[in-house]
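A.B. asks: Below is the sequence, then the predicted model.
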Amino acid sequence: MAISKNAQANHQELFPDLKSTLKVTDPEFIEIFDNFNFDEVLQHQNLELKLRMKITLASLIAMQSVNEYQAMLNGALNVGVTPVEVKEIVYQATAYVGLGKVFDFLHATNAVFTERNISLPIEGQSTTTPATRYEKGLDTVRQMAGDAVDKMQKNLPENEKHFAMFLADNCFGDYYTRNGLDAKTRELITFAMLISLGGADPQVKGHIRNNVTVGNDKETLLSAITVLLPFIGYPRTLTALNLLNEIIPENK
């Protein structure tokens, strides 16, 4: 098979001595995919390997790709992504893709951890209590998105104000305030989930701004889009690129 040396080396780093059944049943496909995903794509991005794996896991959750998630989870653990980091990605996904999608990934993650003799439950990472989650969440969202939630709370009709409260106490208070991932990583995996979902353009634009606020520049976001292209396909990739250029125009 004409798989490049770079592709072979990058694949081997993630999956040492893996015996791929698809190399036997679909050799032409593996040649195309491995050369693209493990060589060509990587020449046009600047993310370190563990961060690439974190956003890939987040993307696969959003797309409901359980089998590929489990394969990539093993690769992520092989290169040093920690069990705590993995669980935080899965937990945070609940706020952005919903429990209906996340539930299967909790079980898939636990299955891989059990196979690898990783003890469950993973150590807790919560930093809030029922009494503090709203204020800490509101403080966190203000740091990232300014007064967006405050404006929602002020401007929404009375029977809709609870959505602004939920954003503060649940989305940010329950998830973003947790230990295990820093703010830059949390915002980047949120961006990865949203562009992988499709149909969330206003939220993508909001989190592009949030990413910039926490220190993820345009090149980092371009790298994330590039790395995810083989998994999410061209339509969602090009939509994400257009949204990124709308919020952060290129200097011509």
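C.D. replies: Perfect, thanks for sending it. Because the structure is a prediction, the values reported are computed rather than measured. Numbers count the residues shown, from 1 in each chain.

A.B. asks: from here on, contacts and neighbour counts on C-alpha atoms
C.D. replies: Noted.

A.B. asks: Now the helix or strand containing residue 235: buried residues?
C.D. replies: For residue 235, the host element (DSSP states H and E) is helix 234-247. Using 16 or more other CA atoms under 10 Å as the test for burial, helix 234-247 gives 236-237, 240-241, 243-244.

A.B. asks: any residues touching the strand or helix carrying residue 165, and which ones?
C.D. replies: Applying DSSP H and E as the criterion places residue 165 in helix 161-166. Helix 161-166 has contacts (CA atoms under 8 Å, 6 or more residues apart in numbering) with 134, 149-150, 152-153.

A.B. asks: so how far is that helix off the chain centroid?
C.D. replies: From the chain centre to the centre of helix 161-166 is a distance of 24 Å (CA atoms, centre = their mean, to the nearest Å).

A.B. asks: What helices and strands are in contact with the next helix or strand along the chain from it?
C.D. replies: Per DSSP H and E, helix 161-166 leads on to helix 183-197 as the next helix or strand towards the C-terminus. Packing partners of helix 183-197 (3 or more CA pairs under 8 Å, 6 or more residues apart in numbering; DSSP states H and E): helix 49-62, helix 83-97, helix 201-214, helix 218-232, helix 234-247.

A.B. asks: by how many degrees do helix 183-197 and helix 83-97 diverge?
C.D. replies: With axes from the mean of the first three to the mean of the last three CA atoms, to 10 degrees defining the directions, helix 183-197 sits at 50 degrees from helix 83-97.

A.B. asks: now helix 183-197, how far from the chain's geometric center?
C.D. replies: A distance of 4 Å separates the centroid of the chain from that of helix 183-197, by CA atoms, centre = their mean.

A.B. asks: Look at the closest residue to residue 45 other than its chain neighbours and say how many residues are nearby.
C.D. replies: Spatial nearest neighbour of residue 45, chain neighbours left out: residue 223 (4.4 Å); criterion: CA to CA, 6 or more residues apart in numbering. Residues contacting residue 223 under the criterion other CA atoms under 10 Å number 18.

A.B. asks: Distance of residue 223 relative to residue 43?
C.D. replies: Going from residue 223 to residue 43 by CA to CA, to the nearest Å gives 10 Å.

A.B. asks: picking that back up, of the contacts of helix 161-166 - the most surrounded one?
C.D. replies: residue 134 (22 neighbours).

A.B. asks: was I right about that one contacting residue 173?
C.D. replies: Yes. Counting by CA atoms under 8 Å, residue 173 is a contact partner of residue 134 at 5.8 Å.

A.B. asks: tell me the contacts of the residue nearest to residue 248 when sequence neighbours are not counted?
C.D. replies: With sequence-adjacent residues excluded and distances taken as CA to CA, 6+ apart, residue 248 is closest to residue 218, at 7.1 Å. Going by CA under 8 Å, 6+ apart, residue 218 touches 212, 244, 248.

A.B. asks: possible to save those residues as JSON lines with distance to residue 95?
C.D. replies: Output for those, formatted as JSON lines (distance: CA to CA, whole Å):
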{"residue": "212", "distance to residue 95": "21"}
{"residue": "244", "distance to residue 95": "22"}
{"residue": "248", "distance to residue 95": "25"}
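
A.B. asks: take the one below as the second:
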Amino acid sequence: MSPNSAGTAADDRMERGLETIRRIERAERPGVLDGFSDVAPGFGEIIVGYAFGDICSRPGLETPTRQLVTVAALTTLGNAAPQLSFHVRGARNVGCTRQEIVETVMHLCPYAGLPATVEALKVVTAVFEAEPRPAGDEPTGPAATDDRYERGLHLLKALDGLTTQSAGSQGPVTDLARCLIEFALGGISGDGGLDARTREIVSIAACTALGTPSRLPLERHLRALLAAGGTEQEAIETVLQMAVYAGVPTAVNGLNAVRDVYRTAAGQPA
């Protein structure tokens, strides 16, 4: 590649990144370009060019869903409240509803844990309080608690193809299994706000961000995404985006899972 070609590629990357982050931030000059000029000159350009030019502007996943994916990753990691606030605002700027954002965070409670979920909801609340409340954007309340187990069991069967008999086991594990079905699936994942496809996409983001220990849940959600009408490309784009927010190794591990699951689904050797 000639020096001129390299320069043109870098310019194109920056232009794509600027176009994407301007949509998210609604600012002509994104703040990240000047935020590190005193300690790390040029780092803002790297963020714009790499995160937003190379990754977040790729086709295959629409911008609102990408913002929910980022919210999912930052909620799960629980270590970047300022960036979570930025992307919650960005999600609103590109058309995500309040309920979609809240449901994304709530849905991840079984993966991220209660403390991370609580802290993420604090960030979300602060963002919402700073904006006027538009008509028709009211959240819906949860379903009645007495049907959580049945709703959770229905979702579990859809996710894993389990029967009622295999959902639990004998002894004390039965109580734990019932608690998980009611809380993680019936009490949270069964509520409205996100369609089945988007729930699987944000679950894939969370499991990828958590790394190798979440390989089996990641594989289940990859299969469930196809069952919910999603595509392999959407899974790939979700996992690739984790290279920005959770690190390249997590994305590599996630892509290995995508390859293995979808090759198996296609009848090819993993």
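C.D. replies: Looks like it came in fine. None of the values given here were measured: they were computed from a predicted structure.

A.B. asks: For the contacts of helix 161-166 of the first structure, work out which two are farthest apart.
C.D. replies: Spatial extent of these (CA to CA) is set by the pair 134 and 152 at 14.9 Å.

A.B. asks: what's in contact with stretch 51-66 of the second structure?
C.D. replies: Under the criterion CA under 8 Å, 6+ apart, residues 13-18, 20-21, 91, 94-96, 198, 233-234, 237-238, 240-241, 244 lie in contact with stretch 51-66 of the second structure.

A.B. asks: again with stretch 256-270 of the second structure
C.D. replies: For stretch 256-270 of the second structure, the surrounding residues in contact (CA under 8 Å, 6+ apart) are 215, 218-219, 222-223, 232, 235-236.

A.B. asks: cool, and stretch 123-143 of the second structure?
C.D. replies: Among residues not part of stretch 123-143 of the second structure, those counted as contacts by CA under 8 Å, 6+ apart are 81, 84-85, 88-89, 97-99, 101-102, 187, 191-193.

A.B. asks: Looking at neighbours, which among those is most surrounded?
C.D. replies: Of the contacts of stretch 123-143 of the second structure, with other CA under 10 Å as the count, residue 88 tops at 26 neighbours.

A.B. asks: So what does residue 75 of the first structure match up with in the second structure?
C.D. replies: Taking TM-score structural alignment, the alignment pairs residue 75 of the first structure with residue 90 from the second structure.

A.B. asks: Identify the residues contacting that match.
C.D. replies: The neighbours of residue 90 of the second structure, taking CA under 8 Å, 6+ apart as the test, are 23-25, 67.

A.B. asks: try residue 34 of the first structure
C.D. replies: By CA under 8 Å, 6+ apart, the contact list for residue 34 of the first structure reads 3, 7-8, 11.

A.B. asks: in which helix or strand would I find it?
C.D. replies: helix 27-35.

A.B. asks: In the second structure, which residues correspond to that helix?
C.D. replies: Counting by TM-score structural alignment, helix 27-35 of the first structure corresponds to residues 41-49.

A.B. asks: now do stretch 46-62 of the first structure
C.D. replies: Mapping stretch 46-62 of the first structure onto the second structure (TM-score structural alignment) gives residues 60-76.

A.B. asks: and whatever residue of the second structure lines up with residue 14 of the first structure, how far is that from residue 5 of the second structure?
C.D. replies: Under the alignment (TM-score structural alignment), residue 14 of the first structure pairs with residue 24 of the second structure. In this structure, residue 24 of the second structure and residue 5 of the second structure are 29 Å apart, going by CA to CA.

A.B. asks: Would you mind telling me which of these two has the busier surroundings?
C.D. replies: Between residue 24 of the second structure and residue 5, counted using other CA under 10 Å, the more crowded position is residue 24 (23 against 10).

A.B. asks: tell me which residues in the helix or strand that one falls within are buried?
C.D. replies: Element membership for residue 24 of the second structure, per DSSP H and E: helix 3-25. Of the residues in helix 3-25 of the second structure, 13-14, 16-25 count as buried by neighbour count, 16+ other CA under 10 Å.

A.B. asks: between those residues, which is nearest residue 202 of the second structure?
C.D. replies: Nearest to residue 202 of the second structure among the buried residues of helix 3-25 of the second structure: residue 24, at 18.5 Å, using CA to CA.

A.B. asks: Run through the residues that contact the spatially most central residue of the second structure.
C.D. replies: Geometric centre of the second structure, nearest residue: residue 69, 2.6 Å, by CA atoms, centre = their mean. Residues near residue 69 of the second structure by CA under 8 Å, 6+ apart: 201-202, 205, 238.

A.B. asks: Give me the outermost residue of the first structure relative to its centroid.
C.D. replies: Ranked by distance from the centre of the first structure (CA atoms, centre = their mean), the top residue is residue 158, with 33.4 Å.

A.B. asks: secondary structure element for the closest residue to residue 78 of the second structure other than its chain neighbours?
C.D. replies: Excluding its sequence neighbours, the residue lying closest to residue 78 of the second structure (CA to CA, 6+ apart) is residue 116, at 5.2 Å. Residue 116 of the second structure is located in helix 114-129, with elements delineated by DSSP H and E.

A.B. asks: The first structure: matching residues for that helix?
C.D. replies: The alignment of helix 114-129 of the second structure onto the first structure (TM-score structural alignment) covers residues 99-114.

A.B. asks: superposed on the second structure, where does the matching stretch end up, distance-wise?
C.D. replies: By mean CA distance after the TM-score superposition for the first structure, the fitted stretch 99-114 of the first structure averages 0.9 Å away from its aligned residues in the second structure.

A.B. asks: Please apply the same query to stretch 219-228 of the first structure.
C.D. replies: Stretch 219-228 of the first structure sits 1.2 Å off on average (mean CA distance after the TM-score superposition for the first structure).

A.B. asks: What residues sit buried inside that stretch?
C.D. replies: In terms of neighbour count (16+ other CA under 10 Å), stretch 219-228 of the first structure has its buried residues at 220-228.

A.B. asks: Serialize those to JSON lines and add fields for distance to residue 36 of the first structure.
C.D. replies: JSON lines is the format used below for those (distance: CA to CA, whole Å):
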{"residue": "220", "distance to residue 36 of the first structure": "20"}
{"residue": "221", "distance to residue 36 of the first structure": "20"}
{"residue": "222", "distance to residue 36 of the first structure": "17"}
{"residue": "223", "distance to residue 36 of the first structure": "15"}
{"residue": "224", "distance to residue 36 of the first structure": "15"}
{"residue": "225", "distance to residue 36 of the first structure": "14"}
{"residue": "226", "distance to residue 36 of the first structure": "11"}
{"residue": "227", "distance to residue 36 of the first structure": "10"}
{"residue": "228", "distance to residue 36 of the first structure": "12"}
